[in-house]
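Visitor: coordinates only, sequence not included:
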């Protein structure tokens, strides 16, 4: 059985950059489940699986279609209970929901401001027009104005990671001795920045930078298959 993962990509179809897709890539690797990647642009998403989704990632696993990275992780633990757990039990699931909300409200908004022009520039022509229109409507400002505000986010980004930095002083992963889905949530955000803007926001000896490097090396180095921007 061939699993298909629909993944957001730019004009270079090998450069998949969505933080949510990366959460799913790492989840599949964690479970040891092979899959084929189907790269798509923003404007191609409505045509996926006969209009089966408005967003990616979307996973086809046999007859099952599952969208949303968190829902996919839950599905994988349910469908493949004999393989390493992504949550380590109900407590891990509730912890992951907190991490998800913190990451999206704090890290994603900052990365959007830092990388928005870089994301725009790596897209194909049709996707650039869509991205500019939709993001300017959503953010209430031009991409250029958002990017200008992003300069301050670069200087402040490290501070946003202090809770994680403190925790990593006593354990190597958010999941403890090994990674769980909460690690992949935060990894997805930093991988998004790495693959689009490549902006340096952490010193090399920062505990968070060292954790991120460990995550890049997980599962045969799957996180390094897309180079830094």
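Guide: The structure has been received and is ready for your questions. If you're wondering where the values come from, they're calculated on a predicted model, not measured in any experiment.

Visitor: When you work out contacts or count neighbours from here on, use the C-alpha atoms and nothing else.
Guide: Fine.

Visitor: Residue 182: neighbour count?
Guide: Look at residue 182: counted by other Cα atoms under 10 Å, it has 26 neighbours.

Visitor: let me fix that: residue 42
Guide: There are 20 residues near residue 42, going by other Cα under 10 Å.

Visitor: show me what contacts it?
Guide: Residue 42 is in contact with 8, 9, 127, 130, 131, counting by Cα atoms under 8 Å, 6 or more residues apart in numbering.

Visitor: Which among those residues count as buried?
Guide: Buried residues within these, counting neighbours by 16 or more other Cα atoms under 10 Å: 8, 9, 127, 131.

Visitor: Hmm, the last one is touching residue 120, no?
Guide: Yes. Under the contact definition of Cα atoms under 8 Å, residue 131 touches residue 120, with a separation of 6.7 Å.

Visitor: Relative to residue 125, how far out is the residue nearest to residue 61 when sequence neighbours are not counted?
Guide: Nearest residue to residue 61 in three dimensions, chain neighbours excluded: residue 3, at 4.9 Å (Cα to Cα, 6 or more residues apart in numbering). Using Cα to Cα, to the nearest Å, residue 3 is found at 29 Å from residue 125.

Visitor: Residue 51 now?
Guide: Computed as Cα to Cα, the residue 51 to residue 125 distance reads 22 Å.

Visitor: So which of these two has more stuff around it?
Guide: More crowded of residue 51 and residue 125, by other Cα under 10 Å: residue 125, with 13 against 9.

Visitor: Tell me which stretches of this structure form helices.
Guide: According to DSSP state H, the chain carries its helices in the segments 19-31, 69-79, 90-102, 109-121, 125-139, 143-160, 162-167, 181-196, 207-221.

Visitor: I'd say residue 77 and residue 90 touch.
Guide: No. Residue 77 lies out of contact with residue 90 (Cα under 8 Å); the separation is 11.4 Å.

Visitor: Presented hereafter is structure B, for comparison with structure A:
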């Protein structure tokens, strides 16, 4: 049975961009499962499966609905144990929790601010209104333009914060080791988020993190490249 996965899009339905939805898409591809991707703009998320969740991704697998990218990965691991593992065991699950917290506290804050205006500009008008209102409230009333204007100044410090990842990738091709695991998809999702929505060059040429990201984009017949980079 084909699994349905609901994922966030802007005005261009062919460019899903949510970092969390990309984690789920990569997880499904990793497991080799058949799935259908359903595009959902911001203002239609409350309508998904009759309000099953406040955010996407959401998957429907037969009569099962699962939300939250990490919970979806755990569900896929337990429901399809005969397929390639997303974690490589309980230790991998625990390590992935750490990677998720690190990504959410280190990568997401910079990307969320730096790409904020680019994301807004790629949404449909009704979603732009929602996005501007919600994001400016999160930033104590600061305009999207004001927040995004700081990205050049903050960029060098952000690159320094990637040193643990950069160093890890000097030993092995993926965060998961010789092959990718869910921990890779957590971080991949963040970089895919800005690749799809912002033309800003977040990683310099020759950076081991960029080389790793390119390897991830090529996984599973290049599913990551199915959404074109922003120009």
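Guide: Here it is on my side, so go on. If you're wondering where the values come from, they're calculated on a predicted model, not measured in any experiment.

Visitor: so what number do they get for TM-score?
Guide: Taking TM-score structural alignment, normalised by the length of the first structure as the basis, the two superposed chains have a TM-score of 0.98; 229 aligned residues with a Cα RMSD of 0.9 Å.

Visitor: hang on, the earlier thing: can you say which of the helices of the first structure is nearest to residue 39 of the first structure?
Guide: Of all the helices of the first structure, the one in closest proximity to residue 39 of the first structure, counting by Cα to Cα, is helix 19-31 (10.5 Å).

Visitor: Check the mean deviation of the closest one from the second structure.
Guide: Superposing on the second structure places helix 19-31 of the first structure at an average distance of 0.4 Å from its equivalents, by mean Cα distance after the TM-score superposition for the first structure.

Visitor: and the angle from that helix to helix 207-221?
Guide: 60 degrees (axes from the mean of the first three to the mean of the last three Cα atoms, to 10 degrees).

Visitor: Counting by contacts, list what helix 19-31 of the first structure packs against.
Guide: helix 69-79, helix 181-196, helix 207-221 (3 or more Cα pairs under 8 Å, 6 or more residues apart in numbering; DSSP states H and E).

Visitor: run the last query once more with 10 Å
Guide: Contact here means 3 or more Cα pairs under 10 Å, 6 or more residues apart in numbering; DSSP states H and E; on that basis helix 19-31 of the first structure packs against strand 4-8, strand 58-61, helix 69-79, helix 181-196, helix 207-221.

Visitor: And for the closest residue to residue 136 of the first structure other than its chain neighbours, the neighbour number?
Guide: In space, and not counting its chain neighbours, residue 136 of the first structure is closest to residue 142: 5.4 Å by Cα to Cα, 6+ apart. The number of residues packed near residue 142 of the first structure is 14, by other Cα under 10 Å.

Visitor: ok, residue 142 of the first structure to residue 224 of the first structure distance?
Guide: Between residue 142 of the first structure and residue 224 of the first structure the computed distance is 32 Å (Cα to Cα).

Visitor: Please apply the same query to residue 74 of the first structure.
Guide: Counting by Cα to Cα, the gap from residue 74 of the first structure to residue 224 of the first structure is 25 Å.

Visitor: what's the answer for residue 43 of the first structure, then?
Guide: Here residue 43 of the first structure is placed at a distance of 26 Å from residue 224 of the first structure (Cα to Cα).

Visitor: Kindly report the same for residue 47 of the first structure.
Guide: Applying Cα to Cα, the value for residue 47 of the first structure to residue 224 of the first structure is 29 Å.

Visitor: These two: who's more crowded?
Guide: Taking neighbours as other Cα under 10 Å, residue 47 of the first structure and residue 224 compare with residue 224 leading, 15 against 12.

Visitor: pretty sure that one is touching residue 216, no?
Guide: Yes. Using Cα atoms under 10 Å, residue 224 of the first structure is in contact with residue 216, at 5.8 Å.

Visitor: Now the common contact residues for the two.
Guide: Contact criterion Cα atoms under 10 Å, 6 or more residues apart in numbering; residues shared by residue 224 of the first structure and residue 216: residue 191.

Visitor: Report how many residues lie close to the nearest residue to residue 45 of the second structure once chain neighbours are set aside.
Guide: Closest residue to residue 45 of the second structure apart from its sequence neighbours, by Cα to Cα, 6+ apart: residue 55 at 6.4 Å. Residue 55 of the second structure: 18 surrounding residues under other Cα under 10 Å.

Visitor: I'd like the distance between residue 55 of the second structure and residue 42 of the second structure.
Guide: As for residue 55 of the second structure, its distance to residue 42 of the second structure is 9 Å (criterion: Cα to Cα).

Visitor: can you check residue 187 of the second structure too?
Guide: 22 Å.

Visitor: residues in contact with the residue nearest to residue 227 of the first structure when sequence neighbours are not counted?
Guide: Leaving aside its chain neighbours, residue 227 of the first structure sits nearest to residue 195 (6.6 Å; criterion: Cα to Cα, 6+ apart). Counting by Cα under 10 Å, 6+ apart, residue 195 of the first structure touches 15-19, 115, 118-119, 224, 226-229.

Visitor: now do 7 Å
Guide: Counting by Cα atoms under 7 Å, 6 or more residues apart in numbering, residue 195 of the first structure makes contact with 17, 226, 227, 228, 229.

Visitor: Now do the contacts for residue 199 of the first structure.
Guide: Shown in contact with residue 199 of the first structure (Cα under 7 Å, 6+ apart): residue 193.

Visitor: which one in the second structure is aligned with it?
Guide: Using TM-score structural alignment, the partner of residue 199 of the first structure in the second structure is residue 200.

Visitor: Quick check: the gap between its match and residue 215 of the second structure.
Guide: 20 Å.

Visitor: how many neighbours does the equivalent of residue 158 of the second structure over in the first structure have?
Guide: Aligned by TM-score structural alignment, residue 158 of the second structure pairs with residue 157 of the first structure. Residue 157 of the first structure is flanked by 18 other residues according to other Cα under 10 Å.

Visitor: now the one 5 residues further on
Guide: Residues lying near residue 162 of the first structure (other Cα under 10 Å) number 13.

Visitor: and it, how far is that from residue 184 of the first structure?
Guide: When residue 162 of the first structure is compared with residue 184 of the first structure (using Cα to Cα), they lie 18 Å apart.
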